[in-house]
Structures are given as C-alpha cells and as structure tokens.
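J.: Could you look at this predicted model? Sequence included:
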Amino acid sequence: MGGNGKHRWIISFSRASSLSLRSKKGPREPPKEFICPISGSMMSDPVIVSSGQTYERVSVQVCKDLGFCPPLETGPPLDFTAVIPNLALKSAISSWCESTGAVHPPPPDYMSVEKLVRRKIPYDGEASSGTIRVSERELLKCVAENYPPVIRTQAVSELAQRVGDRFCSGSSSEESVIVAETPLSLKKRPCCYSSSSSSSEFFDFETLNPTQTLSPNAEPNPEEEELVLKLRSRDVFEQEKAVSSLRNISKTRPASRAALCTSRLLSALKPLLVSRYISVQVDATASVVNLSLEASNKTKIVRAGTVPYLIDLLKGGFSESQGHAAGALFSLALEDENKMAIGALGALQPLLHALRSESQQTQQDSALALYHLTLMNINRVKLVMLNAIPTLLEMVRSGNLASRVLLILCNLAACAEGRTMMLDSHGIEILIELLREGEGKGLKSTIENCISALFTLSQGNFRFRSLLKEANGVEVLKDVKKQGSQRAKDKAKRMLEMMSEREDRLRGRSLEWDLFLESEELRQSQ
C-alpha cells in the first residue's frame, strides 16, 4: 500500500492464478436456452421465427431450403416465413462467454448443418409429409452429369420476322393479381405456345392419367424410337424433320407428351438446342416448351440437363429461339422442385437481361419466369445481389412491363435485403408516383400491385413511415382507400392504421418525456 508496488503485484498474481485454475477446469456447460434445437450447438446468430421459437439463423435457412419443418411435441406448428434477430439472447450468450472464458461460437457451416437436418427428415421412399427439396449441390451434380460442355462455333444472327401462325402475340390485358398469387391465364402456358390451332391444346393438367408415363419395363414406344434415331442423325435434313415432327406432335397431341418425354429423347434433343441451323434450333426449343406443358415432365426436363442449354440460348441464340427459351424456363419454374435448380444454374441474370428484349413475347415470359423463381427466398437474395432492384424500378418508372415487374418487386420486398435496397433506391417515391399515374389512367392491376409492394415494404420497417411522408404518400393512400379495388382498399387501410398507431405511440413517448422534464424542474425548484 505504501507505493512500492509489492501489494499490487500480489493481487495481479492471484488473479492470474484464478484464471489459470478456471482454464484447467474448462468452461461450464452453456444453458439449454443457448443451444439451437436443430444443430445442437451454441447459437452464434439466434433468430426468432414467425411461430415464436428461437433457432440459429443458418439452421433456419437450411430447413427452408430443404423444405423441412422439424416436428414439435407441443404447441403450434413451426413457421419459418419470417425471422427476427434475437438480440437479447445474442447479448446474453456473449456475456456468458466472457464471464466463463468460453470462446464465442462461430457461425456454423452450412454443409454440416445440412447433414444434420437431412438425418432428421423422414424418408421411406416418399416423404411422409410435405415436399422435401433437394439442395442446390445435388441438383447441380445431377444436371452436370447430363450437360457436357457446349462449344459455340456459329455466328448468331437475328431473325427479322417471326412466322405469325407459330406464336401468340401475348396477353394484352393486364393482370389483376397481387404478390403470392399465380398471375394471369398464362400461369400454365408461356406466351410462345400458340393457342391458334385445335381446341385440344387447352389441356387440363390436373386431370392427367398418371399411367400415361411409361415405366422402365414398358415396351419401347415406336414413335419415340423413330424420333430419337432421326434426332441423332448426322444429316441436317433428318434433324429438321425430326424436330419439326416432335414440335407438331407435342403441340397437337397433348396426351403423347408424357410418353415422348424420355431420357433418351431429351438426351438426343439437347445438342440440337444450340444447332447452327435456325430451323433446327427454333423447332427444338419450341419442342421443349411443348413437352414442359405436361406437369409430370417438368422435373424430368430439368434433371436431364436441359436448363443450361436454355440459358445459352437466352444469352446468344437466335431471336426466335430466345423467346422459346424464356417460355420454357417460365414453364419449368412453375414446378416448385425446379425453382432452386434453375436459379442455381444461373438463369436469373439472363432472364433479367431478357426483360429488355425487342420481342414482347420474350419480355413477358422472362418476367413471369422471374416472378415464379423469386417465390423462393434463395432466388430473391441472389437477384438482389445481382443489383436487379434499381433496374426493375427504372422499368416500372418508364412504364415498361410495369404491372408484371411490380410482381417481381413484391417478391423481392419480402426479404430483408430486398426491402433495404428498395428503400435505398427511392422505391417508395417511385411506387407513389406510379400510384398517382395509375389512378389517373384507371389501371386497376398497376394500383393493386403498387399497393402490394408498399404493404410488403411497410412490414417491420421503421424507415417506411418517414420515407412515405417525404413522398407525400399518405394522401395517395387515402385516395386509394376511397376509390380503389377491395384488395387495394384493405391494404391501404391497414397501412394508414399502422401509420396512425406509430404517430400515437410517438406522441405518447413525447408526452411522457415532457411530464418527466416538468417533474424534474419541480423537484429541483423545491
């Protein structure tokens, strides 16, 4: 105590001794609430899911990607729709690690968590409940085995004009649906599929007889055998006859699509998708569109490795083939099992670029393909990372495919990354401006989709209120509440109520603060 430093040295030595003793004993076992029920390890980034439980963020993402919902003994079923960071628990874990000398847990490895989750998925040939999605890695591996490298040697030219009877001009009427609802009458057929021939083309996929698909032990289909031989011929004229015949059969005889869509035929058809001859390339791509209209064929076509060829066509195929490629990707994206694979194989960027195609057909099918792909969160995040939102907002502002692009924006606003980028890119200002124009022109679908996008942006976002006020959007919402459709009215009403509740809450806090200051002044004066 006298300044010679001896006593301070003793204290320092005793602290070091206590630390060394604690390190020998090792850290205590973490509390149960710090452990993720899925991964079984201490959480690094705990999040609260919609149903109220807390899990590691990576564990939630793995379960969502695999389409698996862990069973609970009691309580409501799990809901992974949205996640909120559990900051209180994260802080508690950090404090516990510091106090016990334990190492703060690093973020878990995605692959290791995926292995754990897969062990928990019930499997007895078929999923016991729900649909089990395969991971991107497995889908890529499966597709890679069926997709040899393509060497392009041709100079790609543009067709000046399409043959009118092969295509429909696209729907001129605007859709009147909102996010999370399948839009348009084109929900099962891309624009490039002609509806000008026989009435048999309007085929009801839900009433298909599943026995139409050939089993491995079934006798060979003579028609399919003949087509495969011609498709594999080195004679270009034989190839032209084969793809023309396949296109015609798959278009006019819907019942034959399932029987023709075999691995042998798809294997023979794939190289012709990138043929140097226009007629071969166009008819081959149109055949893929027609075959994909059969619900049971969609997964077969993707697993056969056809998607990379379609992506190549979008990037550098003939103009007519690009339209068919966009239509095929849209048709394939209707199947939930295909969404992850198509996004993982790199279709998002070419589809985004195809939105600016000179062909209206290509634009429409590309927009609908992106809409259906972004129903899956992993594709939303990928599209946001491609900096797609400023491009899409600019298209909305210019009026190019505004109603359909708004559907894509609604999906992107459902993820945290998308909401942030939309707010940073003046999304609210653009949407409010479009609402004003839509009211003046009476565009019902544009108004509904704008309101849907704004409503999605408003969920759990503190910046929304101030940005909406800056854009003078409150008055616009009031007008929509009075004159819009029932859907638009409901959403506008809920947003206005939310704005009012927040203002009341802020006024209450301001009043509490004023009362506190007055009481302090009174206490000091006394």
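T.: That came through fine. Numbers count the residues shown, from 1 in each chain.

J.: Only C-alpha atoms from now on, for both contacts and neighbour counts.
T.: Will do.

J.: so who does residue 410 touch?
T.: Residue 410 sits next to 179, 449, 452, 453, 456 when contact means Cα atoms under 8 Å, 6 or more residues apart in numbering.

J.: Hmm, residue 239 is touching residue 227, no?
T.: No. At 9.1 Å, residue 239 and residue 227 do not qualify as touching, with contact defined as Cα atoms under 8 Å.

J.: ok, back up a step: name the member of the contacts of residue 410 with the most neighbours.
T.: residue 449 (29 neighbours; other Cα atoms under 10 Å).

J.: Second structure follows, compare the two:
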Amino acid sequence: MQVESLISKIRNPSLDIVQFLKCSHLHLPDELSSASLEHCLQKIKHVGYEQTSSVIREAIRDQVDSVGPSSEILAKIAENLSLGSNQEILIEAVALEKLKENAEQAEKTAEAEFVDQIIGLVTRMHERLVLIKHSQTCSPVPIPADFCCPLSLELMTDPVIVASGQTYERAFIKKWIGLGLIVCPKTRQTLAHTNLIPNYTVKALIANWCESNNVKLPDPMKSREAEFSPRFMDPRSRSQRIWRRQSERFIPRIISSPGIENKADLSGTETQVKKLVEDLKSTSVDTQREATAQLRLLAKHNMDNRIIIANCGAISMLVNLLRSPDAKTQENAVTALLNLSINDNNKTAIANANAIEPLIHVLETGTPEAKENSAATLFSLSVIEDNKVKIGRSGAIGPLVNLLGNGTPRGKKDASTALFNLSIFHENKARIVQAGAVRHLVELMDPAAGMVDKAVAVLANLATIPEGRTSIGQEQGIPVLVEVVELGSARGKENAAAALLQLCTNSNRFCSLVLQEGAVPPLVALSQSGTPRAREKV
C-alpha cells in the first residue's frame, strides 16, 4: 500500500530495461533466458498497485460488513499480487502474521487491525484455492481432509510430522523449510526444530483408504502445487496470467530461521505460562485475577503464545473462571479466550471444553466489556459449522439479541456479527426472529448508529423464512430497506435488494407496500449500476 507512488515511478524504466535485454543480442547468463525475461516483462506490465489497493479496500469493506468478497475479487487480488500457488499464499499469511505481531507490540492498533483484515482476505484466498483443488480432483470419491498435505493439497504418500505436531508431505515441507521458513504453515507456530518424523499411522490409514476405494497414490515428485484455476480469471491468454514466481528464485519476505535465542524465548514463555496456569487454581481471588490478566496479555500479541497457552492446559481453567464471582477475573478470562480463539485449533478446543454455556453466563452477568468480548468469542467459535448448531441450541441467541438492543456500541456490533454468522445455519433463523432481533435491527439501520450494513446483512438472511418476513413487515422494516437501496453502500444495497426480493416474491401485500414506498426508481437505478449480485436480485 505504501509503495504505490514509488512503483508507478519505476514501472516504465523497468519495462524499458527488460525490453532492451530481451531484444538485445548480448550474451546473457542462463537465468536471463528469453522465457525468463518474458516472464519478468509480463509481470511488470501487470503491476497495478493503485488498482490493487482499491480492490483490497473494497474486499475489506465486504469482509467488515460480514459478507465475504466474491471469488472474482479474490482472484483479482491474487493475480495482481502474484499469489497464485498455495505456498505463496501461505508465505504471505506468515509474513502478515509477523507484521501484525510487530504492530501490536508497538501498540499501533490501527495498523494491526488493518493487517488483521488483510490476513482475513488471504485466508479466504487459501480457502478458495482448497475448494478449487477439490473440484479438480480426479478421485472418484472425496479424499478425507486429514489425508491431504496442507501445502500441496494432494493426497500424501510420505507423510511426516513437524515440531508443531502437524503432518505434511515430506517433499513439500522440506521445500518450505528450505526457503528459510521455520514456521508451521498451518498453525503459524515457530518450529522448535526442523526434524521430520515419519507419520506411519497416517501413511497406513491412507494406504488402507486407497485400497478400499481403488485410488492410486500420486507420485509426490510429479505433484504440482495447487494454483488458482484459470476458470476464475480474466479471459486472457495463459501467457498473460503471471501467477507463479519461479520457486528457485523466490525469496520470501520472512526473516530467516529463529536462532537459539528465539527457542530460549519460547521455553521461557512456556515456563511462565505453566506458572500462571497453576495460579489459576489458587483460592486467592487476587492471584487468579493477576494470572488471567497476564494470560490475556500473552494471548493478545503472539500466535506462538496462543499455542503454548492451550498446550499447557489453560483453556479449561479459563472456562471455569467465566463463572467467577470476581467481575475483573471473569472479564480477563473471557478476553483471554477470545484472544486464544484466533487460532483455529483453539476454536475447537474451547468449544470442546464446554465453554458455550459459561460464555452465555458472561453475556448475561458480565461487565460491558466482558459482554462485548463474550459475543465476539461466540462469533469466533461460530466460524466452525458444528459450533453454529451448538451455540444456537445452547440458548445464546436470546442474550445476543439483548446485547444487540441494549449493549454498548461495540457490544451491538459484536452481537450483530455473531447473529449474522449464526443466521447462516437455517435452524437458527427462527430463533433469532423469535428473540425479537428484527426490531433492534430495524432501529440500527439508522445511519447515525453506524451499523446499517451489518443490520441489513442479518435481515437479508432472516427474510428467507416466513417468520422473518412477517416480523420485518410488522417492525416497519420495508421503508428502511427501500432507503438503503436508494442511499446505502454497494453491499448494503445488495442485501437490501435481496431482502425486498424475498418479501415481494412471497407476499402480494408486502409487494404492494414495497411499491408504495417508492422502491421502483432506486431498484431500476440499482439494476443498471449495482454490483452483479445486486443486479441479479433486482
């Protein structure tokens, strides 16, 4: 983002130099072959950082509005940044994690939040690439996810375990470490050592699965790294798509491997965490309060710390302290769990520690900050599909709706984000409507609340069930939806149009009300200039 002006100044001279080398008859080194120079030339031509910044900001806005960016947007960003392979995307994620950690330690909150949003985009790119890879598989039956290497996304033939406990295809993790990346690609944990231990259990399971399903194991040496499919790209020739950096010349943006000092730091952190976990068991309120405060802080700034804290058994202890009669201890415990839940493995561990009901208890009894962080933790856990079901059936929706209506501005945003995620699971929609959410959502569509896009995104989901449509009509939601179609953001217009479409196609009465509110002119305008999804809804 910060180098756009410099890039624009050096782009044309760079093109001239490479073009000169390409056309010259000088004797050039082997690494400057005609094909290599053509690769450089096309890459420079497609450097469009100003456009890329605009696309990234648009994608971040979509993400903040709880509606993910489209596949086309993700593909555009990946193309402009030359993030075409799974390895390149994961390297970018590791680099961003380091930038975020540095910003947090320097207390540059705005910068850390922005980097975190970009990490979210890169994560979506990775998820999209996994889906593409699965859609392209030649296997007649779906391959279990645990049998695929997180780097190659292929069925593993020589699985090995790294220091973080994760399993990879030997050839691919060796290549990763060979680039100087002493970080687990999946967990982002710094590797205490680079030894690769054969995973005979997984290898045997894969062999049995292949035999049972008549699947032939791939040759790992011929396995290509997963790339973005051309189907999702611009309709240009293959030679114009500069997706891959040549790996032998690729220099990662990460610092080199951590030395003995870093390993000692991790050992020191583990010792500190073990002591804090013991303090959590103390009968002294002051000791518990101080221990939860320290764990909260440790979990805030560092991915390695989050893994160490979980491995030392802190999660179950922190869950128990969600019912602490000491308000500050409870607040520290829920915030520590929120920070720990940033790690995907910890999301599962927290849910398995039966944290959902204690989190609901915090929603009902905690300080304003504790309630906000409880809602945010429930949102974080609900990213996992099974947790959407558990949270909905555990009685969390009522307290979340109460926070939506009566919480602090931050609490309302956290509640709306959690409710949006929960409303993706069909069974939860009726619960959200029955808890009275629609009235609060309609109130929050006042621009002064600063939550129009979040509120309308939830309403668009609720409008897909009869109870939701009835409640939107009863709570005077139609006029504000029409207003959003006319004056809202691009994403707000899209979701408002989707909600109005549901109302009109399922009820003549609602259709008449929509027309009475003067919806036709803004809908016509939206059909001509809105986003592709918005035009589709119109």
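T.: Ah, there it is. Given the structure is predicted, the values throughout are model-derived calculations rather than measurements.

J.: so what number do they get for TM-score?
T.: For this chain pair, the superposition-based TM-score is 0.51 by TM-score structural alignment, normalised by the length of the first structure; 307 aligned residues with a Cα RMSD of 3.9 Å.

J.: overlap between the contacts of residue 410 of the first structure and the second structure?
T.: Counting by both residues aligned by TM-score structural alignment, their matches' Cα atoms under 8 Å, these that remain in contact in the second structure are 449, 452, 453.

J.: okay, now residue 97 of the second structure: neighbour count?
T.: Neighbour number of residue 97 of the second structure under other Cα under 10 Å is 20.

J.: which residues touch it?
T.: Neighbour list for residue 97 of the second structure: 116, 119, 188 [criterion: Cα under 8 Å, 6+ apart].

J.: and the first one, what element?
T.: According to DSSP states H and E, residue 116 of the second structure maps onto helix 109-136.

J.: what's that helix packed up against?
T.: Packing partners of helix 109-136 of the second structure (3 or more Cα pairs under 8 Å, 6 or more residues apart in numbering; DSSP states H and E): helix 49-64, helix 71-80, helix 86-105.

J.: what's the closest of those helices to residue 465 of the second structure?
T.: Residue 465 of the second structure lies closest, by Cα to Cα, to one member of those: helix 49-64, at 24.0 Å.

J.: Off-centre distance for that closest one?
T.: Distance of helix 49-64 of the second structure from the chain centroid (Cα atoms, centre = their mean, to the nearest Å) equals 15 Å.

J.: what angle do that helix and helix 71-80 make?
T.: Between helix 49-64 of the second structure and helix 71-80, the angle comes out at 140 degrees (axes from the mean of the first three to the mean of the last three Cα atoms, to 10 degrees).

J.: Give me the contact list for helix 49-64 of the second structure.
T.: 1, 4, 7, 68-69, 73-74, 76-77, 80-81, 117-118, 121, 491.

J.: Just flag the most distant two among these.
T.: Maximum distance among these (Cα to Cα): 30.7 Å, for 7 and 491.

J.: neighbour count winner among those two?
T.: A direct count of neighbours by other Cα under 10 Å for residue 7 of the second structure and residue 491 places residue 491 higher, at 25 against 16.

J.: Please list all residues in contact with that one.
T.: Neighbours of residue 491 of the second structure in contact, by Cα under 8 Å, 6+ apart: 62, 65, 453, 531.

J.: I'd guessed the second one sits against residue 452; true?
T.: Pointing back at residue 65 of the second structure there. No. Using Cα under 8 Å, residue 65 of the second structure makes no contact with residue 452, being 9.1 Å away.

J.: can you pull out the strands in the first structure?
T.: Ranges of strands in the first structure, per DSSP state E, are 46-49, 54-56, 83-85.

J.: picking up where we left off before, can you check which of the helices and strands packed on helix 109-136 of the second structure gets nearest to residue 420 of the second structure?
T.: helix 49-64 (11.9 Å).

J.: what comes up buried for the closest one?
T.: The neighbour-count check on helix 49-64 of the second structure (16 or more other Cα atoms under 10 Å) flags 49, 52, 53, 55, 56, 58, 59, 60, 61, 62, 63 as buried.

J.: Good, wrapping up.
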